[in-house]
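**Q** Okay, here's the prediction I keep looking at, along with the sequence it came from:
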Amino acid sequence: MKKSLVALAALAVAGVASAQSSVTLFGVVDAAVSGYSTKSNLYYTNPFAVPFGVPGSLKRSQTALSNSGYNSSRLGFRGTEDLGGGLAASFWLEAPITNDDGKTGAASFSRRSTVSLSGGFGEIRLGRDYTATFWNDTVFDPFGTVGVGANAIFRTNLNLASGHGGTPNGAAGSDSYVRTSNAVAYFLPPNLGGFYGQFQYALHENVKSNEVIGSPSKKGRYIGGRFGYANGPLDVAAAYGIDTKDSLTDLTVAGKDRLKTFNLGASYDFGPVKLFGELSQVKDAYNLSQSVTLLGIPYVLTQGVSNKYNGALIGATIPVGPGLIRASYSAVKYKPDSAITPFNFYNNGSSRASQFAVGYVHNLSKRTALYATLSRITIKDGQNNAGIMGITTSGGAPGYGTIAGQVYAPKSATGYDFGIRHAF
């Protein structure tokens, strides 16, 4: 009898423990027929050196079965354990998948891999996660920085973080624009009357050594924070972050490179329409070096340079029956530091890009939707900056190129997505 009671008690305890823990399998499968086209014009740095027969414009197009046109395709696991006393432990593992070809899926949890402890004090979260500054770029974009409708601010910042900003010191790219790894983050508790926020520090994890001047490199380090207020129809937030792009092989004073991002975003839901807006500025700050010889003695002179990328976005979503109309206009202007503006008749030292996107989502159920998106990008003086030039390729388009060594500067790009999304 006693053994039976002990067994029943053990089962009861196991049942309580099970009730206090949960693990969820979730995901999104999104596929679309997508089309991209770009037009680039020949950039005449020296019109007398252009080979005979080289066309004045370059047109490229591509049609593909893509993924992640409305929501990013993914596969994930998340779980929470109630520790009692208001404490909870959680984990989140999320992998990208390419369901259009099936080649990627659950091989790495590069979208998110975190473990956290939360309570009345807030949440401490460790691992790989969205950066504080990226949140505003995606939350206040009607297209959520996904598909051909992803805004111009997102496209430019992605190019800069990838090392395509045209920085003279050639600093390597970074992995800390959308997400950052090796991060320690703190989130405010959710019971602050609508106020929310986070602070994030990502360790660079580079080895310190006296073998190389300037060691260790800070490449991989990210420091950022976000603070906002959401109550009823209003949501507004500001964020600031510093992303270090120093190259491990260039650790001298001239190798320092930082992306300093500030953005302010807001949305307001009027019911018939929800409006979105964002202002953004990214400073690509680095040291420009120049070797000189004075009285037979070589010197290296360095000068701090800070190029700016000023961005703006306005957008809206309009519910229509079971569907949703989405639209946005975004623009980015490159403003170089006066120290590096070249004296070139064909180069005024600046570049700019603008983008208009419109789309419609038709919800067949809470989990399944059909969608269509059309986007148009226009670029002015794209040859002056690789960060601006590259936005025609960040959405999947074939972009610009060269013919017989002649550079073509991108002028415009058009893209469309027609697809289906299923979430589980």
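**A** Okay, I see it.

**Q** Please make it C-alpha for all contacts and neighbour counts, starting now.
**A** Noted.

**Q** Identify the residues contacting the helix or strand that contains residue 14?
**A** According to DSSP states H and E, residue 14 maps onto helix 2-19. By Cα atoms under 8 Å, 6 or more residues apart in numbering, the list of residues contacting helix 2-19 from outside is empty.

**Q** this is the comparison structure:
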Amino acid sequence: MKKSLIALAALAVASVASAQSSVTLFGVVDASISGVSNKADLVVANPLALINNPFALYGVPGSAKTSKTGLNNSAYNSSRIGFRGTEDLGGGLAAGFWLEGALANDEGASGGSTAFSNATTGQFNRRSTVSLSGGFGEIRLGRDYKPTFWNLTVFDPFGTNGSGTSLIQKASGLETSNVRAGNTVGYFLPPNLGGFYGQVQYAFSEQLKANDGLQGAVNNNSRGGRYVGGRFGYANGPLDVAVAYSEQNNSSSYLAGTDNKAKDLNVGASYDFGVVKLYGIAGTIKNKVDYTGSINAPAFNPSTKMEGYQLGLTAPIGAGLIRASYGHVKLKVDQQPLLFPTFFAPAYEDPKADQFALGYVYNLSKRTALYATGTYVKNKNGAAYTAGSGNIDAGFAAPANGYAYRPKTSIGYDFGVRHAF
């Protein structure tokens, strides 16, 4: 009986394979020893407490360090396993599917996901799409990368992996999950446009709707989760340049008439000189609460804006590749101006940070590589970005009564091996 079942299963697999133009099993297994060390300097959080008790800081260290070291995954390429296939439907039309899931191979588990739109920890949380393509381009349905994320990963020498991930990506928290979206409908331009390429994407919020008199009680977040974005570029020879824009409704309140929106704009470019390939990214994300009516709108409605850029390069040396980048970000928060700044209420300064990253990849074969990355982050004015890598990350020292530790520097590293199949 068991032999019959095995034979039937093999026949079924063969039948499926024969109906497809191609079916491919693929994946990446990436593991590294990673570490991060953060330093914060002592600052006075409540000067009045020192007046009342001048010895409040006696014995308190002038700086505090936090660190973490361990086995990591995805510090060079994201660990994954997937299946993809296409079927020729004739007349230039093709159907395709792509099912790809994350791997936490350092612990032997499937990877999770924190994507905002229909977040999932399922087996195919990286990508799960079905598509139709032809001379008109491609229509793709399902869970996929957001167009605005592509520039951040394509034009980053470190590919948004490991400690060297660009600061722009690390500071993207103003948009709830800027990497992927579920419940999407996407359209891609055909590849025969003389180097021009592009895509648009819409993600359904899939929120429950009701009559106006019931909406606030049934689902007050009736507009939260909706996403629309696009990316258009030109690639020809050594040059590649693209611009992307999106708007996402992070959350909404039907009763208050508010929408917490994130508007994301970035541009990236690269040019390959042969001996060195140069990269550049500039981006901004603006977060603000929009009011549908003037009754609830406050007199002062602040917005938060992240601005950043990165310059980078890769240089092949024999079987190896040098990678390097410098990045800067600033977080601009609208503040009501102080007419008379004092020691007890100093003028506000925008948090900002700089990052330097250097790495080397040595290819043992086309599928296997050894790599090393080192990253240094310098924070100012309360910024708290780290050089952590994946699950090997650490926060800065927490504040205590009368004093606090202000984040200053972070150093991170990855030493690992990547195998692709």
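**A** Sure, I can see it. Note that the coordinates shown come from a computational prediction; the quantities given were computed from them, not determined experimentally.

**Q** Could I get the TM-score for this pair?
**A** Remark: TM-score between the superposed chains equals 0.84 [TM-score structural alignment, normalised by the length of structure 2]; 383 aligned residues with a Cα RMSD of 2.7 Å.

**Q** re earlier: which helix or strand lies directly C-terminal to the helix holding residue 14 of structure 1?
**A** Per DSSP H and E, the first helix or strand lying C-terminal to helix 2-19 of structure 1 is strand 21-42.

**Q** what about that next one, how far off from structure 2?
**A** Compared with structure 2 after the fit, strand 21-42 of structure 1 shows a mean deviation of 0.9 Å (mean Cα distance after the TM-score superposition for structure 1).

**Q** what's the offset of that strand from the middle of its chain?
**A** Centre-to-centre, strand 21-42 of structure 1 and its host chain are 14 Å apart (Cα atoms, centre = their mean, to the nearest Å).

**Q** Identify the residues contacting the very next helix or strand once past that strand?
**A** Counting by DSSP H and E, the element after strand 21-42 of structure 1 in chain order, helix or strand, is strand 57-67. For strand 57-67 of structure 1, the external contacting residues (Cα under 8 Å, 6+ apart) are 29-42, 73, 98-100, 397-401, 408.

**Q** Stretch 178-198 of structure 1 now?
**A** For stretch 178-198 of structure 1, the external contacting residues (Cα under 8 Å, 6+ apart) are 111, 119-132, 134, 158, 175, 199-204, 220, 222, 225-231.

**Q** where does residue 147 of structure 1 land in three-state SS?
**A** coil (DSSP: H, G, I helix; E, B strand; the rest coil).

**Q** What does it correspond to in structure 2?
**A** Using TM-score structural alignment as the criterion, residue 147 of structure 1 maps onto residue 162 of structure 2.

**Q** measure that match to residue 400 of structure 2 for me?
**A** Using Cα to Cα, to the nearest Å, residue 162 of structure 2 is found at 31 Å from residue 400 of structure 2.

**Q** And the two? Which one has more around it.
**A** Set side by side, residue 162 of structure 2 and residue 400 show more neighbours around residue 162, with 30 against 9, by other Cα atoms under 10 Å.

**Q** in structure 1, which residue is closest to the centre?
**A** The residue lying closest to the centre of structure 1 (Cα atoms, centre = their mean) is residue 178, at 3.4 Å.

**Q** how much space between that one and residue 263 of structure 1?
**A** Distance from residue 178 of structure 1 to residue 263 of structure 1, counting by Cα to Cα: 14 Å.

**Q** any idea how far residue 402 of structure 1 is from residue 80 of structure 1?
**A** Per Cα to Cα, residue 80 of structure 1 is found 53 Å from residue 402 of structure 1.
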